[in-house]
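Participant: Kindly return the folded structure for what I paste below:
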Amino acid sequence: MVQHNSRPISEKERREFLRMLGVGGTVAVGSASIDDVREAVTGQQSNELASVGEAIRDDLAGSVNADLLTQVQRNLAVTASDLPAVVDRGLPTDVTEPREEFTPLAEAVQPAYDHLVDVGFFESTSENLPEFTPAYIEESVRRFVATDSVANLEELGFSKQEQVDLLATVASHRERIGDRHWVTTDKLKRGDVQFAEEVPPMTKAATGGALLWLEDLDHHLWQKALLLTDDILADATWDARAMAAGIQLVTEGARHIAEQSETFADDELAGVLSSGYALQAVAQNLLREDAYWLTEEKRADRTHEDIALPGGDSL
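Facilitator: Sure thing, here's the model as predicted:
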């Protein structure tokens, strides 16, 4: 049984993450915790992020329900913190129907998603957030790391070291996000859009897409259990946790807008929102590759006799 609950991150990826934050020479790569990183990072203000955060805050002032978002964050934290146990339980090969391990994440988030749709949150964030270039992602993550909002990751069950690995995954995919997965909606070429009359705002597509993956994952793992391995389950669980982290950060930003917090600066708001959406984008694409695109090299070398049915029989 695989006992890891995080995506394997190489020393090179950690080193690149620390270099991106400008602390490569002051934080030990192998044992780096988020506290070590935060202590070394300087929280310099960003004018670009400040203008983005100010515009979003002005758009949505007075329209967001802080109490609803606070409750959703609590529910999501409870549900997500249980996910590491999924790896210990192993693949659902001994049950007659899918387990409900990832669907509760989507159910916990749905009230916040519906509310943010109603108040125009996704339209505002899509209109005001710029294209996610590598440089913009670097600046956003750097600003996020310097904020107290990092504590949200620990509430979801991420250890201090896992938080570094989580953000290092975003850092190592920042070129890919900009090249393939995140351009502003108004820059999409209509000729490239197929099978849809309407292109949703990019931020709505990010969060809505994450919910769809989470809603499907339990059934997929159960239906394809014969083809999957414990490593695939562990990677899929990590990807789901990363999606939950991204959603939690977006709701954190929205909650601060609702509370009109003067201690949460505009550039901090933009950094938290942008980091949250980057996490969602990366995790969705990794989940597809990790658990849904099954090559001959990845799939399990298992026969029907290896699958136990309830009661002790085999297929």
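Participant: contacts and neighbour counts: CA atoms only from here.
Facilitator: Fine.
Participant: Which helix or strand contains the spatially most central residue of the chain?
Facilitator: Most central residue of the chain, judged by C-alpha distance to the mean C-alpha position with Cα atoms, centre = their mean, is M243 at 2.8 Å. M243 belongs to helix 230-259 when elements are defined using DSSP states H and E.
Participant: so what's the nearest residue to the residue nearest to the centre of the chain once chain neighbours are set aside up against?
Facilitator: With sequence-adjacent residues excluded and distances taken as Cα to Cα, 6 or more residues apart in numbering, M243 is closest to Q280, at 4.9 Å. Neighbour list for Q280: A206, T207, A210, A242, M243, A244, A245, G246, I247 [criterion: Cα atoms under 8 Å, 6 or more residues apart in numbering].
Participant: In contact with the residue nearest to the last one when sequence neighbours are not counted, which residues?
Facilitator: On the basis of Cα to Cα, 6+ apart, the spatially nearest residue to I247 that is not a chain neighbour turns out to be G276, at 6.2 Å. The neighbours of G276, taking Cα under 8 Å, 6+ apart as the test, are A245, G246, I247, Q248, L249, V250.
Participant: Would you list the buried entries among those residues?
Facilitator: Using 16 or more other Cα atoms under 10 Å as the burial test, the contacts of G276 include A245, G246, I247, Q248, L249, V250 as buried.
Participant: Relative to W222, how far out is the second one?
Facilitator: What it means is G246. For G246, the distance to W222 equals 25 Å [Cα to Cα, to the nearest Å].
Participant: Tell me how many other residues crowd E252.
Facilitator: Neighbourhood size, E252 [other Cα atoms under 10 Å]: 22.
Participant: I meant to write W182 there.
Facilitator: With neighbours defined by other Cα under 10 Å, the count for W182 comes to 20.
Participant: again with Q161
Facilitator: Number of residues near Q161 (other Cα under 10 Å) recorded here: 16.
Participant: To compare against the first, here's the next sequence to fold:
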Amino acid sequence: MVGSVNDPLSEDAKGRLTDAGDELADEIRTEVDGAALSDAAGDMAQALANVSSLTHEDLSPTLETEYETVAARANDLVSNLILADFFETADEVLPPFDPDFLEDCLAHAVGTAEMEPFETAGVGSELPEFVDEALSHTEAIEQNVRWEPEKPNKVSPMTTRGATEGVVDWLDDLGRHLWMSEVLLSEQMLEDAETHTRAMGSALLLLAQGVAGLDHDESNPEDDVARIVGGIALHTHHQRRLPEDLSWITDEMRAPGGWA
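Facilitator: Reported below is the predicted structural model:
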């Protein structure tokens, strides 16, 4: 049964989140600069809000600059996570990403998220929709998690740092890809591109909010880790979808009148 954003947190997930949150906070609390991370997230949110709507009328070289700006701000955010040794520690601490756990984290994350940065980015009303879609694909998300053979119960670096840096790479290239491929892109493909862009940005904001929460003694570790895992799951899902929707252009997908 597929979960929903309104589902309560299961007792099993609550225990795993609490244990992981306490351990993660103990390891990196002194390294996390919550204020700097929140500032970086705010800058990225504003850059995301400034990206033009993806319609054929708005496709131009300017779009490349807008996407590169979002990517640069996203890279600043990721750099803050690297400086805090977040990724290395998360690889050791986070529980396995099984589908039920992913559902619990995604639903709890969107239910407890502080909405200000999402509103700044213009994605506040869309965040539940992004998460609802991801909830329908938790088994596929799990299959995109690369496990370390010697640590079968741990999350691998490809899931945390590798996948998160992948968002930056996609954003850095996507604007150029879109305006240079205009003749090939249907309205549906542009709509998909806009959804993936905004969802990946939302995922980074969710992840940053979770890590920033570890800087505060009064924060709830369940909420923090749910946002961290939910953010990773959300951007993993949309990175998986991007090539299918935008890069592997079939004759059926091609815009009418596009190159043969």
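Participant: Tell me the counterpart of the residue nearest to M243 of the first structure in the second structure.
Facilitator: Per TM-score structural alignment, the equivalent position to Q280 of the first structure in the second structure is H235.
Participant: so which of the buried ones among the contacts of G276 of the first structure comes closest to V52 of the first structure?
Facilitator: V52 of the first structure has its nearest neighbour among those in V250, at 14.5 Å by Cα to Cα.
Participant: Matching the closest one against the second structure, which residue comes up?
Facilitator: Under the alignment (TM-score structural alignment), V250 of the first structure pairs with L207 in the second structure.
Participant: That match: what's it in contact with?
Facilitator: For L207 of the second structure, the contact set (Cα under 8 Å, 6+ apart) comprises R227, I228, V229, G230, G231, I232.
Participant: Over to T30 of the second structure?
Facilitator: For T30 of the second structure, the contact set (Cα under 8 Å, 6+ apart) comprises D215.
Participant: now the counterpart of it in the first structure, what's its secondary structure?
Facilitator: Correspondence of T30 of the second structure to the first structure, assessed by TM-score structural alignment: G62. Judged by DSSP: H, G, I helix; E, B strand; the rest coil, the three-state class of G62 of the first structure is coil.
Participant: Repeat that for A206 of the first structure.
Facilitator: Strictly by three-state DSSP, A206 of the first structure counts as helix.
Participant: Residue in the second structure paired with it?
Facilitator: Checking TM-score structural alignment: A206 of the first structure goes with A163.
Participant: Its match - how many residues pack around it?
Facilitator: Applying other Cα under 10 Å, we find 19 other residues in the vicinity of A163 of the second structure.
Participant: So the nearest residue to it once chain neighbours are set aside versus D172 of the second structure, what's the distance?
Facilitator: For A163 of the second structure, ignoring the flanking residues on the chain, the nearest one in space by Cα to Cα, 6+ apart is T236 at 6.5 Å. Noted for T236 of the second structure: a distance of 17 Å to D172 of the second structure, by Cα to Cα.
Participant: The stretch 51-200 of the first structure: helices as residue ranges?
Facilitator: Taking DSSP state H, counting those that start in this stretch, the helices of the stretch 51-200 of the first structure run over residues 66-81, 84-89, 103-118, 121-128, 134-145, 151-155, 160-172, 174-176.
Participant: give me the stretch of the second structure that the third one matches.
Facilitator: Equivalent residues of helix 103-118 of the first structure are located at 68-83 in the second structure, counting by TM-score structural alignment.
Participant: for stretch 224-239 of the first structure, same thing?
Facilitator: Residues 181-196 of the second structure are where stretch 224-239 of the first structure lands, counting by TM-score structural alignment.
Participant: Need the residues that contact that stretch.
Facilitator: 53-56, 59, 178, 238-239, 241-242, 245-246, 249, 253-259.
Participant: in it, what counts as buried?
Facilitator: Residues of stretch 181-196 of the second structure classed as buried under the neighbour-count rule (16+ other Cα under 10 Å) are E182, L184, L185, S186, M189, L190, E191, D192, A193, E194, T195, H196.
Participant: Show the contacting residues for A35 of the second structure.
Facilitator: Neighbouring residues of A35 of the second structure by Cα under 8 Å, 6+ apart: A212.
Participant: any idea how far Q209 of the second structure is from it?
Facilitator: Here the distance between A35 of the second structure and Q209 of the second structure works out to 11 Å (Cα to Cα).
Participant: H256 of the first structure: neighbour count?
Facilitator: Neighbours of H256 of the first structure (other Cα under 10 Å): 19.
Participant: S79 of the second structure too?
Facilitator: Residue crowding around S79 of the second structure was assessed by other Cα under 10 Å; the count is 15.
Participant: now do E116 of the second structure
Facilitator: The number of residues packed around E116 of the second structure, counting by other Cα under 10 Å, is 12.
Participant: what does R142 of the first structure give?
Facilitator: Residue crowding around R142 of the first structure was assessed by other Cα under 10 Å; the count is 27.
Participant: And for A135 of the first structure?
Facilitator: Quick note: A135 of the first structure (other Cα under 10 Å) scores 12 neighbours.
Participant: Now check the second structure for the residue matching it.
Facilitator: Using TM-score structural alignment as the criterion, the counterpart of A135 of the first structure in the second structure is D100.
Participant: Next: K12 of the first structure.
Facilitator: Aligned against the second structure by TM-score structural alignment, K12 of the first structure finds no counterpart at all.
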